[in-house]
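When you get a sec, could you give me coordinates for this:
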Amino acid sequence: MHKPGPIGVFDSGYGGLTVMKELVKELPQYDYIYLGDNARAPYGTRSFDTVYHYTLECVQHLFDMGCRLVVLACNTASAKALRSIQQNDLPRIDADRRVLGVIRPTTEIVGEYTKSRQVGVMGTAGTIASESYPIEIEKFFPDITVYQQACPMWVPLVENNEWNDQGADYFVRKYIGQLLSRSPEIDTIVLGCTHYPLLINKIKRFVPEGMTILSQGSIVAHSLSDYLQRHPEMEAVCSKGGQRTFYTTDAPEGFDRQASIFFEAPVASKHLAL
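Next comes the predicted model:
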């Protein structure tokens, strides 16, 4: 029997904290370790190979800290690295460990929300280029047409604390307009980046009334809860002490200030040297 360890939560930077916040809310009894690779962020514009190697390195660090289950709370990492890690690396590292992503839980349920069967996906350039959302949605709902929109300025706006400024309105309106110009029948938009929940109030201002906006945090939390119920062998190796530990590959002082905004609670992180 493996010794229980915390649930690992990985992101290239801060965005994954919007997911971890919901994980803690839904499953507060578990221990969590968050690792943000801020020193090498953003991942959204990097190549598939670079994202894969960076993600695998960070996952290995979480494994070394005792995590037997890791959630990639990053759409770019989920799109560009998850499959390779699951298929090629886990059998070599430890077949009893698990790495989960954020794209599949979202695509599994999107069909429950759209009536027109036309869905928009907004994400980083890397996530959009991967075609992960159209591919996964078609597996579950082949009748849905997916329209994608890269939003290259949204993450910088959030990371620089400018999401509430009037200047952000231009870029929020611009990308939503570009997406909706492709089809007036889109009735559901997936926010395919974990940074985007901080822009949710502005996004709602520039979409038609009645539009459904799907944010990933609560979706991933519900999915993980279900996963642990269906896999008691994994649930048994997740330690339960309600501890939250934070690591960043960059300076902890700067990370803590920004992270507390995403996590909506004080954060005291430690530095991890890669």
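
switch to C-alpha atoms for all contacts and neighbour counts from now on
OK.

in the stretch 51-200 of the chain, which spans are helices?
75-80, 82-84, 90-93, 103-109, 125-130, 132-140, 154-159, 166-180, 200-205 (DSSP state H, counting those that start in this stretch).

so which strand or helix has Asp256?
Under the criterion of DSSP states H and E, Asp256 resides in helix 252-263.

next SSE after that helix?
Going down the chain from helix 252-263, the next helix or strand is strand 269-271, by DSSP H and E.

sorry, back to before: tell me the most buried of the helices of the stretch 51-200 of the chain?
Ranked by mean neighbour count under mean count of other Cα atoms under 10 Å, these are led by helix 75-80, which reaches a mean of 29.

How about residues contacting it?
Applying Cα atoms under 8 Å, 6 or more residues apart in numbering, the external contacts of helix 75-80 come out as 11-12, 43-44, 48-49, 51-52, 55, 72, 101-103, 124, 126-127, 130, 132, 192-194.

just to revisit the earlier point, who are the packing partners of the helix holding Asp256?
helix 16-26, strand 269-271 (3 or more Cα pairs under 8 Å, 6 or more residues apart in numbering; DSSP states H and E).

Tabulate those in CSV, adding columns for mean neighbour count and distance to Val146.
Formatted as CSV, the helices and strands packed on helix 252-263 follow (neighbours: other Cα atoms under 10 Å; distance: least, Cα to Cα, whole Å):
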stretch, mean neighbour count, distance to Val146
helix 16-26, 22, 24
strand 269-271, 18, 39
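
can you put the ones you listed in a markdown table and add distance to Ile85?
Putting these into a markdown table (distance: least, Cα to Cα, whole Å) gives the following:
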| stretch | distance to Ile85 |
| --- | --- |
| helix 16-26 | 19 |
| strand 269-271 | 25 |
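
Quick one, which of the ones you listed gets closest to Gly241.
Nearest of those to Gly241, taken as Cα to Cα: helix 16-26 at 11.8 Å.

What angle do helix 252-263 and that closest one make with each other?
Interaxial angle of helix 16-26 relative to helix 252-263 (axes from the mean of the first three to the mean of the last three Cα atoms, to 10 degrees): 60 degrees.

Also this sequence, please, to line up against the first:
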Amino acid sequence: MKKEAKLPIGMFDSGVGGLTVLKALRERMPCEDVVYLGDTARLPYGTKSPQTVTRYGVQCGAELIRRGIKLLVVACNTASAVALDALREAYPDVPVIGVVDPGARAACAASRNRAIAVIATESTIARGAYQRAIHAIDPQTRIIGHPCPLFVALAEEGWTDGQVPEAVAARYLDPVFKPASGTGHPDVPDTLVLGCTHFPLLAPAIRNVVPAGTTIVDSAATTAETVHQQLQELQLARPENGCGATRYLTTDDAARFARTGSRFLGTPIAEHDVELVDL
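The predicted model follows:
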């Protein structure tokens, strides 16, 4: 069935991290309506089994499909790594876009020495999603995957700059970018993928501890560009006039979603604009 351009885009994440994708999408496509679902009652997805993440993802997809969306964005790296095939099988009439493939393409395009570092949750790194996506584009690229679980907590608490996040960033990233042979070693990555939607909030702290000249790839921005291209190809993009509306859904504690989400989105979210849903 042909979808209509006036229908909204649906997005989900395990929590508020996916709002960084929404922010990038809003900057790229300000006229589009969006329905965003944060499954905060069951976060984090990064520590769950693949079977559980897939079940949660399909349930989130069902709630958004029920609201009549034209395209589904999986604004969660863990769910993108695990549940995309299941979502596409469950909802074949709706295009489904994850955040892993766009980030992988941007990283390959940016890297000059074909050495790329990926930081993400433990689950995303363990599943090898970025490794597979990057090697599908360029099998000769050297990839270092490094889990950085504390970044999620720091972003959630708003500790995104200053000594604490920089110290944590250095602890995680010094072994990747400053091996014993020195920062000039040819195996040192020249590109870093932020493989979790929480991590863009920590980009300034990360930038301060990686070598100068390192390209930082934000999967939020690259995903927004992919969504725009897909809507154009499918002739589902809304006309470039007016300002799109956003509806917020959460599975737990609307007040906390509004408070924390405002920080991720960069603009205030009112508690009364957040709808509590039961999946």
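
out of the helices and strands packed on helix 252-263 of the first structure, nearest to Ala168 of the first structure?
Of all these, it is helix 16-26 that lies closest to Ala168 of the first structure, at 19.7 Å by Cα to Cα.

which residues in the second structure does the closest one match up with?
Aligned using TM-score structural alignment, helix 16-26 of the first structure spans residues 18-28 in the second structure.

how far out from the middle of the chain is the matching stretch?
Between the centre of stretch 18-28 of the second structure and the centre of its chain there are 10 Å (Cα atoms, centre = their mean, to the nearest Å).

same deal with stretch 183-201 of the first structure?
Centroid separation for stretch 183-201 of the first structure versus its chain: 13 Å, with Cα atoms, centre = their mean.

cool, and stretch 46-60 of the second structure?
Stretch 46-60 of the second structure has its C-alpha centroid displaced from the chain centroid by 16 Å (Cα atoms, centre = their mean).

Equivalent analysis for stretch 55-72 of the second structure, please.
Relative to its chain's centre, stretch 55-72 of the second structure lies at 17 Å (Cα atoms, centre = their mean).

Tell me the residues of the first structure aligned with that stretch.
Mapping stretch 55-72 of the second structure onto the first structure (TM-score structural alignment) gives residues 53-70.

Make sure Arg112 of the second structure is actually in contact with Pro189.
No. In terms of Cα atoms under 8 Å, Arg112 of the second structure does not count as a neighbour of Pro189; the distance is 9.2 Å.

the more surrounded of these two?
Taking neighbours as other Cα atoms under 10 Å, Arg112 of the second structure and Pro189 compare with Pro189 leading, 26 against 13.

so how far is Tyr147 of the first structure from the equivalent of the more buried one over in the first structure?
Per TM-score structural alignment, the equivalent position to Pro189 of the second structure in the first structure is Ile186. Going from Ile186 of the first structure to Tyr147 of the first structure by Cα to Cα, to the nearest Å gives 8 Å.

With Arg68 of the first structure instead?
Distance from Arg68 of the first structure to Tyr147 of the first structure, by Cα to Cα: 36 Å.

These two - which one has more neighbours?
Comparing Arg68 of the first structure with Tyr147 by other Cα under 10 Å, the one with more neighbours is Arg68, at 25 against 19.

and the closest residue to the more buried one other than its chain neighbours, what does it touch?
Among residues not flanking Arg68 of the first structure along the chain, Arg97 sits closest, at 4.9 Å (Cα to Cα, 6 or more residues apart in numbering). Counting by Cα under 8 Å, 6+ apart, Arg97 of the first structure touches Arg68, Leu69, Leu90.

And Arg97 of the first structure, what's its match in the second structure?
Counting by TM-score structural alignment, Arg97 of the first structure lines up with Val94 in the second structure.

now do Gly126 of the first structure
So, by TM-score structural alignment, Gly126 of the first structure is matched to Ser123.

For the residue nearest to its match when sequence neighbours are not counted, which residues are in contact?
In space, and not counting its chain neighbours, Ser123 of the second structure is closest to Gly46: 4.9 Å by Cα to Cα, 6+ apart. Counting by Cα under 8 Å, 6+ apart, Gly46 of the second structure touches Thr78, Thr121, Glu122, Ser123, Thr124.

farthest pair in these?
Using Cα to Cα, the contacts of Gly46 of the second structure span at most 9.1 Å, a distance reached by Thr78 and Glu122.

Show the contacting residues for the aligned partner of Val176 of the second structure in the first structure.
Using TM-score structural alignment, the partner of Val176 of the second structure in the first structure is Leu179. Residues in contact with Leu179 of the first structure (Cα under 8 Å, 6+ apart) are Gly120, Tyr147, Gln148, Gln149.

at 7 Å what do you get?
Gly120, Gln148, Gln149 (Cα atoms under 7 Å, 6 or more residues apart in numbering).

Closest to Ile200 of the first structure out of those?
Using Cα to Cα, the contacts of Leu179 of the first structure come closest to Ile200 of the first structure at Gly120, 15.1 Å.

Against Thr188 of the first structure, how distant is that closest one?
Noted for Gly120 of the first structure: a distance of 6 Å to Thr188 of the first structure, by Cα to Cα.

Go ahead and confirm the match of Gly126 of the first structure touches Thr47.
Yes. Using Cα atoms under 7 Å as the test, Ser123 of the second structure is close enough to Thr47 to be in contact (6.2 Å).
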